[in-house]
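Engineer: What follows is a predicted protein model with its sequence.
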Amino acid sequence: MDRSWMNASRITKEYENGVEEFLLFAQSKAQPMWGKFFCPCVKCGNGRRQTIDDIRTHLICEGIIRSYTKWIWHRESLDTADMSQADDVTTDSGNPIEEMIRDLGQEGFEEAHAALYDNIEVDSKMPLYSGCISFTKLSAVLALVNLKARFGWSDKSFSELLMLLTNMLPADNILPKNHYQAKKILCPVGMQYEKIHACCNDCILYRDDFAELDYCPVCGVSRYRPTNGDSTVLVSDADRRPAKVCWYLPIIPRFKRLFANGEDAKNLIWHANTRKSDGLMRHPADSPQWKAIDHLYPEFGAEPRNLRLGLATDGMNPFGTLTTNHSSWPVLLFIYNLPLWLCMKRKYVMLSMMIAGPRQPGNDIDVYLRPLIDDLQKLWDEGVDVWDANLQHAFKLRAVVFCTINDFPAYGNLSGYSVKGHHACPICEQNTSFRQLKHGKKTVYTRHRRFLKQYHPYRRLKKAFDGSQEHETAPNPLTGDEVYQRVKDVVNMFGKSQKKPSSTSNMWKKKSIFFDLPY
């Protein structure tokens, strides 16, 4: 069955006839539930059931998922699927499992992962129970987990549902009986992460040279939690619990997986091929900062697939109450190569690190950012070999931190500048205009009219402001080199137990870890 219509424009007759052909196929093959079928439009993604009329509307207005060339969600048998679509994929067999493995970002069936891939392929061909032709073990688990994620079910409720379905289905069914077993089936599909032990005083991470230590070399506190409040008594080695943990989700395998999907790889060069360039600010690629990077590093700018990343972090309380003694600091990455309507979508926002504990990391956040900075430095200095599924060849991927996104207190944690006190402005520094309130003793910052244009009418107003006109010009912001001259001699001392030297002349408390990145 010819499915070239799926790549045609939605306003053509070819596409319209193809939609009707799909709807007839679905009505003749798929089993409806309450008169509804899975909708393969871009918006629903085979995760929602709709009526035939609604599916027709969605496919015309939203478009069909172009990679959905094997209609397995509408009971098209894998054995009888039209193999004429083999040219649309990189594998010769046309097996959807091989497409899935390719999307995982793997470059081949490596020995270390061969067993996991074999398990996935076996589960993809094993009927859910004897005589079942609608679902395999893998497709059933994928469908159920998709519903769990879409509607926010708890792990406990999902396990209860699996138990109920197990009892409802024939006795020889192989549906997993709880959430843990379901996750084991999908284990190769998930992303890897590193669980790194940390000093409870934020002195070090127990990795590299400190990986085998049981006590912090800076403050001497134990790596593990004591029992019964006694810091000298520890439980057995097998049951020891770390005092503090941070989770790092390596970014390089995730970038590889992103380019292994043809549609995503195409979107990542949208800024170079499809963006409207008319001198207006429509995308970060139109910004002076983007152009300055291309000018300073022409080799980097010559490859449109090289990534520009935004880094954002802030503290939050996951328990929703201000009285809970807990703080979580997620570190997120945004990819500005993507089109405007995708770069801020949740699907493309990457959680790279989670720092959790009873206290916020504060100025010691650099200790936790080290694994991320190491990967970012590798992506800049060496690059990594990545397979581009869109252009069908490998290339050397590099990446740069384009900007950081944070509020003012988090800015102080990342940069090392003291954002409190009389000289809290990192642009004005010693020229910061402040005033101490007489009764509240609060410091407020004034004279913002300095940043207006020289002949702006607000500069001459008196009554609307503090009774005086403003004639001074704004101070020039510091350049990167000027900031580096201020921080190059600062001695970094991390850890809540360490006494930091106080300095009234230098507002910079540390040399930020971001200075390890050459750019």
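Structural biologist: Thanks, I have it.

Engineer: Every contact and neighbour count from this point should use C-alpha atoms.
Structural biologist: Noted.

Engineer: tell me, what residue is most central in the protein?
Structural biologist: Centroid check for the chain by CA atoms, centre = their mean gives residue 350 as the closest residue, at 0.4 Å.

Engineer: hang on, it packs against residue 333?
Structural biologist: Yes: counting by CA atoms under 8 Å, residue 350 touches residue 333, with 5.1 Å between them.

Engineer: The residue nearest to the centre of the chain: what's it in contact with?
Structural biologist: 332, 333, 334 (CA atoms under 8 Å, 6 or more residues apart in numbering).

Engineer: one more structure, for comparison:
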Amino acid sequence: MYGDRHTSEYIKGMHDFLEVAEANKKNGFMCCPCPKCGNTKSYSDRKILHTHLLYKGFMPHYNVWTRHREIGVMMEDGEEEEDDDNYVPPEYGDAATAEAAEDQEELDDEPDDVPDDDDLRRVIVDARMQCKSQKEKLKFDRMLEDHKKGLYPNCEDGNTKLSTVLELLQWKAENAVPDKGFEKLLKILKKKLPKDNELPDSTCAAKKVVCPLGLEVQKIHACPNDCILYHSAYKDLNACPVCGALRYKIRRDDPGDVDGEPRRKRVPAKVMWYASIIPRLKRLFRNKEHAKLMRWHSEDRKKDGKLRAPADGSQWRKIERKYWNEFAGDPRNVWKNVYVGHRRFLPTNHQCRKKVKHFKGEADHRKKPAIRTGDHVLAIVNDLHVIFGKGPGGLAVPKDTEGRAPMWTKKSIFWDLPYLKDLEVRSSIDTMHVTKNLVKLCAFLNAISQKEKGRRKKKKKKEREKNKGRICDEEGRRT
């Protein structure tokens, strides 16, 4: 329904929506969810909504029609079985297993009197000791068993199930092999190996073997209209306090909980995958070469007054002077720098301002903006009142008198950091305070997209099988 407006699928979805809106009028009026109206304007005539939606489409993120009496997302057939807590996004799993393999190589540099099979085992045992739950410990126990288990019966060359899978996944990550191609390779290798071998026959199964060695991922339920995260104060709610959309998907013909039977697992309407930066930093510092590079800004950087890296800038020196004891004195603390629209800070006649090839085909002739102090910006955003979400109850910052969008649409959570108002470049913050790893976020979005495609394919396959069955029944009656 949110795709190309010229397709029959969009037209059908739009008409389905209009039927729902017509049946659930409020005082004879219907809210219009086009991008311009944004559910803030209502009309009594269905034709007006039809015209707006046909020419402008639907507003983004309005996935549950809470302004039109819909309360939640319907569950697809067989979706409960697919809700797998052990699912590993493809790109994220590749990065994690590649880094785990590098940790293994780091251990290989130890003296030769340490048996070969103790290196990987030491990594697993150390990780198991840090587990907080029995469920996590059982996963590492299974890995230890796979580490002892030969790749095939009577395997005498030292190849175990775990070491082989880890080596193959590292090769996959280093050569950017797609999941589909890697799975074909696994099937070929499995046929070539002796009978009853332990090699996984799918990419998903291979990643599950080394899953505990990957980086931590936290899955947080979210409102389908992006109003809130069911976290902290909202963690025990079953419906969004802003738009009213249900937290969990609605089962078709749901009989409810039945006495004497185990409670059925509920599937969240929307899930946010959160990849914390802290485990990744720990993984980097566990490798000697990576740890040395992470401390380069303090230990190996040339300090001759020339500007070569962010650590040579005036802001870095300012933070070092003011927060030496709290932060800057430890060389392991690092900063993240983001440069957006940086060409406007160049001299007005600089040649890079005119170049378009590497800047999305656009030149940049804007003037250098006036420098705002942290106290000035904080005073502007401090009183902004925003209620997130596209459903009823959502409240955005209004446009100014000339119809221009506001410069700030919310007060960022980063203003809670005590040093933010002292920064000259407020996009340069302590990496430990960065709550989004953008590269991995893209990987998660791609993984979720791939999972949704798989569900749609299964649904279409079931429909084809049903239609095929009806045709066979009709032919049987005719004969």
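Structural biologist: Sure, I can see it. Please read all numbers here as calculations on a predicted model, not as lab measurements.

Engineer: Among the contacts of residue 350 of the first structure, which one has the most neighbours?
Structural biologist: For the contacts of residue 350 of the first structure, the largest neighbour count, defined by other CA atoms under 10 Å, is 25 neighbours, found at residue 334.

Engineer: I'd guessed that one sits against residue 284; true?
Structural biologist: No: look at residue 334 of the first structure against residue 284 with CA under 8 Å: they stay out of range, at 11.9 Å.

Engineer: Would you map the helices across the stretch 151-300 of the first structure?
Structural biologist: For the stretch 151-300 of the first structure, the helices defined by DSSP state H, counting those that start in this stretch cover 155-168, 179-185, 251-260, 262-267, 270-273, 288-296, 298-301.

Engineer: What is the equivalent residue in the second structure for residue 243 of the first structure?
Structural biologist: By TM-score structural alignment, residue 243 of the first structure lines up with residue 269 in the second structure.

Engineer: Based on its surroundings, how many neighbours for residue 139 of the first structure?
Structural biologist: Residues near residue 139 of the first structure, counting by other CA under 10 Å, number 19.

Engineer: What is the aligned counterpart of it in the second structure?
Structural biologist: Under TM-score structural alignment, residue 139 of the first structure pairs with residue 163 in the second structure.

Engineer: Is it correct that its match is in contact with residue 149?
Structural biologist: No: taking contacts as CA under 8 Å, residue 163 of the second structure lies outside contact range of residue 149: 9.9 Å.

Engineer: name the element residue 332 of the second structure belongs to?
Structural biologist: Counting by DSSP states H and E, no helix or strand carries residue 332 of the second structure.

Engineer: wait, what's in contact with it?
Structural biologist: 294, 295.

Engineer: all helices for the stretch 351-479 of the second structure, in order.
Structural biologist: Under the criterion DSSP H, counting those that start in this stretch, helices of the stretch 351-479 of the second structure are mapped to 374-381, 438-478.

Engineer: Against residue 312 of the second structure, how distant is the counterpart of residue 269 of the first structure in the second structure?
Structural biologist: The pairwise alignment with the second structure assigns residue 269 of the first structure to residue 295, based on TM-score structural alignment. Counting by CA to CA, to the nearest Å, the separation of residue 295 of the second structure from residue 312 of the second structure is 14 Å.
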